[in-house]
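Participant: Please find the sequence and the predicted model below.
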Amino acid sequence: MSPAARTPAALAPSSGRRRRAPARTPPRRPAPAVPRHYLSLKGAETVPLPWFADLARGLEQTADQRAIMCLSGNAGVGKTFALDTVLAAKPRPARRARLGRLVPRPAPTPLSLRSDLADALNLEAPPKDPRAFDAALREVLAARDHLLVVDEAQRLDGVCFEYLRYLFDDPRARLAIVLVVGERGRAVLRRQKMLVSRTGVSLQIPLLTSADVAEVIPRFHPLWHEADRDALERLDAHWCHGNFRRWAQATHHALRLLRHTSARHGPAPHPLLEDVLDATWQPREDLQ
């Protein structure tokens, strides 16, 4: 075979038109994680609350010390949203850590927890052989800093907490853990004595006060920009009870009903929303 015949076609001289090299498409960068407002509420703004700074400092301390942090609060106060907001800003040194997120399935077992950890940390090896998986997982946790966020951590039982302790106590592990629980879940965590002794930061997220409502809600959504303080206080006392998720629900329902009213009767002045919401929304529910 002649040298010319061995030349690859892409490198061989062309007897006719020169073949253009295909244009190179720049690699896509993954979109940054943007926290999603409840009900994907259009027009909603992220309003930093006073305790956001405490959360950022707690995350920084937890990641820096490779410790455990407990984040608790009533359902709907904004724990997960706030956590996502602060993590998106990547406070130091948490930004150096590889982030893993998991929500344990109901009544988890150590095997299912291993499977969830494999998904959260993008591990290739499935946990078919627990001993081999644990060895591989410990090598991964020793290789670089990791920040593991466990939402709904109150679902874990004593055996699963012991497994997390086993990983956390490995002297080579570069692991920090954030446990997120509802208000009733705090009692579950307090029963784990080994957890209490290893917790460096414990932060309880409060409900909105009247002053918070007056300051935050007009900035949260354009619907409330012109609302007076007395109207906001009445809405909060009757429906929302200082709960941010309830305020998102109230905003969603009010916008839907206002659009419906406008379609039927034409544009109308901004009504007092107690009357609009009263017809369709139960004012009270258990928020624990």
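Facilitator: Perfect, thanks for sending it. Numbering: from 1, shown residues only.
Participant: CA atoms for contacts and neighbours, from now on please.
Facilitator: Will do.
Participant: Please enumerate the helices of this protein.
Facilitator: Applying DSSP state H to the chain gives helices spanning 3-6, 52-65, 79-88, 110-120, 130-143, 158-168, 185-190, 193-196, 210-220, 229-235, 244-265, 273-278.
Participant: another structure for you, compare them:
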Amino acid sequence: MTEVVGQAMAAQGAVCVFGDAGRGKTAAVRMALGEVPPGCKMSWMPVPVRASVAGMRRALFDALALPGRFPHTSARADAAIVGALGEARVLVVDEAQRLPVPCLEYLQSLWDHPGMQVTLVLCGAGSERTLVSVIRIVGTRPSS
């Protein structure tokens, strides 16, 4: 696990950690991320039940510990989130199997944004089935 997560961080890619419920995925990811390189931040975002894109924005804003109040417009919230993801960071999305396709596409749009230095770790029981419909999110960022 540590090697796979390390490779994803080196490539600023994405990795999906999946398996049956209660099998230690979250603990394994926490252990694998115990040696995040200096200067690289780590954020842990639990996926809300019945996630929506608006809810994802709020959850990301909170997980990234962005200063100030949550913006009133999606454009301002996205700008703040994109700014934070421009710094070297590992973003763990826990319970990723709850993500509907629009939320996965939102994550992909953030990840594909020029200048992003984010590694995505999608973690959850059954999350691999959720990602099949948006499989292009898993891999490495397109070259610019």
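Facilitator: Yep, that arrived. Note that this is a predicted model, so its numbers are computed, not measured.
Participant: can I get the helices of the first structure in a markdown table with distance to residue 72 of the first structure?
Facilitator: Shown next, in a markdown table, are the helices of the first structure (distance: least, C-alpha to C-alpha, whole Å):
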| stretch | distance to residue 72 of the first structure |
| --- | --- |
| helix 3-6 | 69 |
| helix 52-65 | 11 |
| helix 79-88 | 7 |
| helix 110-120 | 21 |
| helix 130-143 | 26 |
| helix 158-168 | 17 |
| helix 185-190 | 7 |
| helix 193-196 | 14 |
| helix 210-220 | 19 |
| helix 229-235 | 25 |
| helix 244-265 | 15 |
| helix 273-278 | 30 |
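Participant: how about these, which one is nearest residue 202 of the first structure?
Facilitator: Nearest to residue 202 of the first structure, of all the helices of the first structure, is helix 52-65, at 8.2 Å by C-alpha to C-alpha.
Participant: Next, the buried residues of that closest one.
Facilitator: By neighbour count with 16 or more other C-alpha atoms under 10 Å, helix 52-65 of the first structure contains the buried residues 52, 55-64.
Participant: so that helix versus helix 79-88, what angle?
Facilitator: 60 degrees (axes from the mean of the first three to the mean of the last three C-alpha atoms, to 10 degrees).
Participant: Give me the residues contacting helix 52-65 of the first structure.
Facilitator: For helix 52-65 of the first structure, contacts defined as C-alpha atoms under 8 Å, 6 or more residues apart in numbering pick out 67-69, 82-83, 86, 91-94, 97, 147, 175-177, 200-201, 203.
Participant: Next: stretch 131-151 of the first structure.
Facilitator: Contacts of stretch 131-151 of the first structure (C-alpha under 8 Å, 6+ apart): 63, 80, 94, 96-104, 125-127, 167, 170, 172-181.
Participant: now those residues: which count as buried?
Facilitator: By 16+ other C-alpha under 10 Å, the contacts of stretch 131-151 of the first structure give 63, 80, 94, 97, 99-104, 127, 167, 173-181 as buried.
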